[in-house]
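> Predicted model and sequence below, questions to follow.
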Amino acid sequence: MVGMIGVLIARWTVLVPVLAVLALGATWGRTLPSIAVPVVVVALIGAVLSAVHHAEVVARRVDEPFGSLVLAIAVTVIEVALILTLMSSGGDKTSTLARDTVFAAVMITCNGIFGLALLIGALRRRIAVFNAEGTGAALATVAILATLSLVLPTFTTSKPGPEFSTAQLAFAAVASLALYGLFVLVQTVRHRDDFLPVESDVVVTADDEHGERPGVRTALRSLALLLVSLAGVVGLAKVVSPAVESAVGSAGLPPSAVGVVIALMVLLPETLAAVRAARRDRVQISLNLALGSAMASIGLTIPAIAVASIWLEGPLVLGLGATQMVLLALTVVVGGLTVLPGRATLLQGGVHLALFSAFVFLAASP
């Protein structure tokens, strides 16, 4: 019996995606009773963790910085799927969901994960060391994408309210996708060394990051299980979304809190991966994960939402409010000052975590 339990624990990443799909089949198209909601939520979180685990296996096969890229794209696929799933049945109530979720992802990654990685790195070595060139380029790309997609809609005049016109949305989608693609080219081909970890001013090769690489068969199996996990995430999110919205309303929180909850849930595995990397003195990997996820969240979500807006009913509000724009501006300015020296202390980590705390507090109490 003990041996069987040990096998089950060891094979959780195989069992969880299957259980998630089974749970989806049992609950699809039905109104969940209160007692079933926690079970579905646990299955959903398990599917998210499993998806990122299998993405990490694939990432180990393709090496760094491709590894961070795979994880970021996997997380963004989950995020986009959740947004589209909720918007497809929410109507006008979900008009700001894409904006709230993308902005929350930017704040979580660029302040929460970013600050946590610097804090852990500084605690281990007094100073967290990273590549200023690559990290600075990533932060600049995030700043441009966020401004183009989330700030400009507040000031454009072609359409009333903080919305893009159809032509403006199409331009923002194409520009975001093109800029993200250009960054990926720079990160993985042209200037790959700028995104590899550093240790005492010595560049660490990609092969040192994960030890033995998994075989092709293992990587392909993880790729298949990754797709199964993502299917479970999308479906279970659709099933549990009414309960999430009801819980947010019952707690007296603003509707924008739904987007924050989605982003926090999706980015939890990414946070754990970044923490593990920082504890191994690989702060650059953590920053690649954080900024790569922020970039993919905007650069891939906005084009997906733009295409989906063809059949989605209701308005699509993308423009940030004044409070959110202040937080975004602070994030970009403070992030630039943090990245410039190529090293950071506890103070820089604490500053970013303070900004993250302010975001969470103001999201619950605007």
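It's in.
> CA only for contacts and neighbour counts going forward, please
OK.
> just the strands in the stretch 1-150 of the chain please.
128-129 (DSSP state E, counting those that start in this stretch).
> err, the stretch 151-300 of the chain, not the other one
Under the criterion DSSP E, counting those that start in this stretch, the stretch 151-300 of the chain carries strands at the ranges 198-199, 202-203.
> what's the closest of these to Val80?
Nearest of the strands of the stretch 151-300 of the chain to Val80, taken as Cα to Cα: strand 198-199 at 32.6 Å.
> If you count contacts, what does the closest one end up packed against?
Applying 3 or more Cα pairs under 8 Å, 6 or more residues apart in numbering; DSSP states H and E, one finds that strand 198-199 contacts no other helix or strand.
> could I get the strands of the stretch 151-300 of the chain as a markdown table with mean neighbour count and distance to Ala219?
As requested, the strands of the stretch 151-300 of the chain are exported to a markdown table (neighbours: other Cα atoms under 10 Å; distance: least, Cα to Cα, whole Å):
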| stretch | mean neighbour count | distance to Ala219 |
| --- | --- | --- |
| strand 198-199 | 18 | 27 |
| strand 202-203 | 12 | 27 |
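> Reformat the ones you listed into JSON lines and put distance to Ala178 next to each item.
JSON lines is the format used below for these (distance: least, Cα to Cα, whole Å):
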{"stretch": "strand 198-199", "distance to Ala178": "29"}
{"stretch": "strand 202-203", "distance to Ala178": "29"}
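> and Val326, which of these is closest to it?
Val326 lies closest to strand 198-199 among these, at 32.7 Å (Cα to Cα).
> all helices of the stretch 1-150 of the chain, in order?
With helices called from DSSP state H, counting those that start in this stretch, the stretch 1-150 of the chain shows them at 2-10, 12-27, 37-62, 66-90, 97-107, 114-125, 132-146.
> which of those sits most buried?
Most buried of the helices of the stretch 1-150 of the chain by mean neighbour count (mean count of other Cα atoms under 10 Å) is helix 97-107; its value is a mean of 27.
> tell me which strands and helices that one is in contact with?
With contacts taken as 3+ Cα pairs under 8 Å, 6+ apart, helix 97-107 sits against helix 66-90, helix 257-279, helix 283-308.
> Of all the strands of the stretch 151-300 of the chain, which one is nearest Ala344?
strand 198-199 (13.3 Å).
> From the chain's centroid, how far away is that closest one?
Here the centre of strand 198-199 is set off from its chain's centre by 25 Å, with Cα atoms, centre = their mean, to the nearest Å.
> To Lys159, which of the helices of the stretch 1-150 of the chain lies closest?
Nearest of the helices of the stretch 1-150 of the chain to Lys159, taken as Cα to Cα: helix 97-107 at 16.9 Å.
> putting a second one here so we can go through both:
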Amino acid sequence: MPTRLVGPAEITRIGLGWGAFVVLLLIHPILDPPAPPVTLILALAGIVAVVLICAFGVVKQAEALAHRLGDPYGSLVLTLSIVLIEVVLIAAVMLGPGDHTTIARDSVMAVSMIILNLVIGLCLLVGGLRHGGLRHNRVGTTAYLTMLIVLSVLAFGLPAAIGTDGAYTTGQEIPIVVLTLAVYVFFLFQQMGPRAVDFTEPDAAASARVDAGTHTPIGEVLREHRREIITRLALLVFTVVPIVLLSHDMAALLDDGLGRLGAPPALAGVLIAAIVFLPESITSVRAALAGEAQRVSNLCHGALVSTVGLTIPAVLIIGMFTGQTVVLAETPADMLLLGATLVLSVATFASKKATAMHGAAHLVMFAAYVLVLFS
């Protein structure tokens, strides 16, 4: 049992993150657009610095939990912590003033391109160059991709085909919410229960199947290490929340700065999504360098499954109760990129080993997405 779970570094990171958030609230009038260029640059640089410091703290706790709980439970802790906070913030934006008809669509699309192409591409590139190829558990990875295809069709494809002006009607929203939540909950139940071994590293999965009798049940691990797990989980959440809050406060600053540069407004959403998922991205790259391909899949594919599976029902329910229109249908260019990305993902993880060449292909797809943003 660790002798010191909460040290000066952990306290400093949490204090720095929440302190920066409080400072932003106090100086908000100074940062209202159009803010002076120097003030804008300093504020953005300060936020990015704080986010990076907090992100490494999140990574530390996430890796400790992953070691203690094992996969897929360890990866789920980090994934659900970030995704749930992100969903709550998107919901808060929808419940606030202003027109936010496409916020869910734009946010989830940005997250999809970042996770499926940028993060996974980088992981496969660096992991492939170091190890020659990364072996993953094809049963688990295929389950993730199956879910992503189904959820993407329900979220972005059907509204364009059967909806009105890119949005579901009320009569269509109810079955879509039920179907999305049902398949997501069933997937989580399978992942954490009878099919948990499918989401472990290939060698570990083989050992677990051969010698299942010596495998420590997750319930026993939770009872034996309850204090450590609860403490690390609390540290992770208290360090993650400022990252997400700061990134959304930074949105107005980015809109102001990018507007002066003539950059497309959608670029701000991409940058925000990248910052929100920074801890998960760092953890994924570290896992790839260590040769843990299935952990990369658990973190990246798992995060996206949870993002789509929770965000879409949440915004549709809010839309029904508030009377807001929720536009989910994607533009033809983005729909093409999303479809091509899913096909590429299936091709990449259909092989026994994912290589640096696969990673390069995913990075090219992300570059194409950026090109679409500026078109």
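Yep, it's here. Note that the structure is predicted; figures quoted are calculated from it, not measured.
> May I have the TM-score of the superposed chains?
Once the chains are laid over each other, their TM-score by TM-score structural alignment, normalised by the length of the first structure reads 0.84; 351 aligned residues with a Cα RMSD of 3.1 Å.
> Could you export the helices of the stretch 1-150 of the first structure as CSV, including distance to Leu264 of the first structure?
CSV is the format used below for these (distance: least, Cα to Cα, whole Å):
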stretch, distance to Leu264 of the first structure
helix 2-10, 26
helix 12-27, 20
helix 37-62, 11
helix 66-90, 10
helix 97-107, 8
helix 114-125, 14
helix 132-146, 18
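> For His136 of the second structure, grab the count of nearby residues.
Using other Cα atoms under 10 Å, His136 of the second structure has 27 other residues around it.
> same thing with Glu228 of the second structure?
Glu228 of the second structure has 19 neighbours, counted by other Cα under 10 Å.
> What's it aligned with over in the first structure?
Using TM-score structural alignment, the partner of Glu228 of the second structure in the first structure is Thr218.
> gap between its match and Glu56 of the first structure?
Per Cα to Cα, to the nearest Å, Thr218 of the first structure is found 12 Å from Glu56 of the first structure.
> follow-up on the earlier one: which among the helices of the stretch 1-150 of the first structure is found nearest to Gly235 of the first structure?
Taking the helices of the stretch 1-150 of the first structure one by one with Cα to Cα, helix 12-27 is closest: 6.2 Å.
> what packs against that closest one?
Using 3+ Cα pairs under 8 Å, 6+ apart, the elements in contact with helix 12-27 of the first structure are helix 37-62, helix 216-250.
> now the angle from the last one to helix 37-62?
The reference is to helix 216-250 of the first structure. Put simply, helix 216-250 of the first structure runs at 140 degrees to helix 37-62, going by axes from the mean of the first three to the mean of the last three Cα atoms, to 10 degrees.
> how big's the offset between helix 216-250 of the first structure and the second structure?
In this overlay with the second structure, the average offset of helix 216-250 of the first structure from its partner residues is 2.9 Å by mean Cα distance after the TM-score superposition for the first structure.
> Surely Gly314 of the first structure touches Gly90?
No: Gly314 of the first structure lies out of contact with Gly90 (Cα atoms under 8 Å); the separation is 9.0 Å.
> Output the helices and strands packed on helix 12-27 of the first structure in TSV, with distance to Leu267 of the first structure appended to each entry.
Formatted as TSV, those follow (distance: least, Cα to Cα, whole Å):
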stretch	distance to Leu267 of the first structure
helix 37-62	9
helix 216-250	13
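> Out of the ones you listed, which is closest to Leu337 of the first structure?
Leu337 of the first structure lies closest to helix 37-62 among these, at 30.3 Å (Cα to Cα).
> quick one on the thing from earlier: which one, of the helices and strands packed on helix 97-107 of the first structure, ends up nearest to Leu15 of the first structure?
helix 257-279 (17.8 Å).
> What lies in contact with the closest one?
45, 48-49, 52, 71-72, 75, 78-79, 82, 97-98, 100-102, 104-105, 108, 113, 116-118, 120-121, 124, 244-245, 248, 283, 285-287, 289-290, 363-364 (Cα atoms under 8 Å, 6 or more residues apart in numbering).
> Quick check: buried residues in that helix?
Buried residues in helix 257-279 of the first structure, counted by 16 or more other Cα atoms under 10 Å: 257-271, 273-278.
> Just tell me the aligned range of stretch 166-173 of the first structure in the second structure.
Using TM-score structural alignment, stretch 166-173 of the first structure corresponds to residues 170-177 of the second structure.
> Check stretch 347-361 of the first structure too.
Aligned by TM-score structural alignment, stretch 347-361 of the first structure falls on residues 357-371 of the second structure.
> Just give me the mean distance for the matching stretch relative to the first structure.
Taken against the first structure, stretch 357-371 of the second structure registers an average deviation of 1.6 Å after superposition, with mean Cα distance after the TM-score superposition for the first structure.
> Okay, buried residues for that stretch please.
Residues Met357, His358, Gly359, Ala360, Ala361, His362, Leu363, Met365, Phe366, Tyr369 are the ones in stretch 357-371 of the second structure that count as buried (16+ other Cα under 10 Å).
> My guess is the second one contacts Leu122. True?
Meaning His358 of the second structure. No: using Cα under 8 Å, His358 of the second structure is not in contact with Leu122; the gap is 9.8 Å.
> Looking at the second structure, name the residue matched to Glu245 of the first structure.
Matched to the second structure by TM-score structural alignment, Glu245 of the first structure sits across from Asp255.
> From Asp249 of the second structure, how far out is that match?
Counting by Cα to Cα, the separation of Asp255 of the second structure from Asp249 of the second structure is 11 Å.
> now Leu338 of the second structure
Going from Leu338 of the second structure to Asp249 of the second structure by Cα to Cα gives 28 Å.
> Give me the more crowded residue out of these two.
Between Leu338 of the second structure and Asp249, counted using other Cα under 10 Å, the more crowded position is Leu338 (22 against 17).
> To which residue of the first structure is that one aligned?
Using TM-score structural alignment, Leu338 of the second structure pairs with Leu328 in the first structure.
> how close does the helix or strand encompassing that match sit to the second structure?
Per DSSP states H and E: Leu328 of the first structure is located in helix 322-339. Comparison of helix 322-339 of the first structure with the second structure after fitting gives an average deviation of 1.1 Å (mean Cα distance after the TM-score superposition for the first structure).
> Just tell me what Met265 of the first structure corresponds to in the second structure.
For Met265 of the first structure, the aligned position in the second structure is occupied by Ile275, per TM-score structural alignment.
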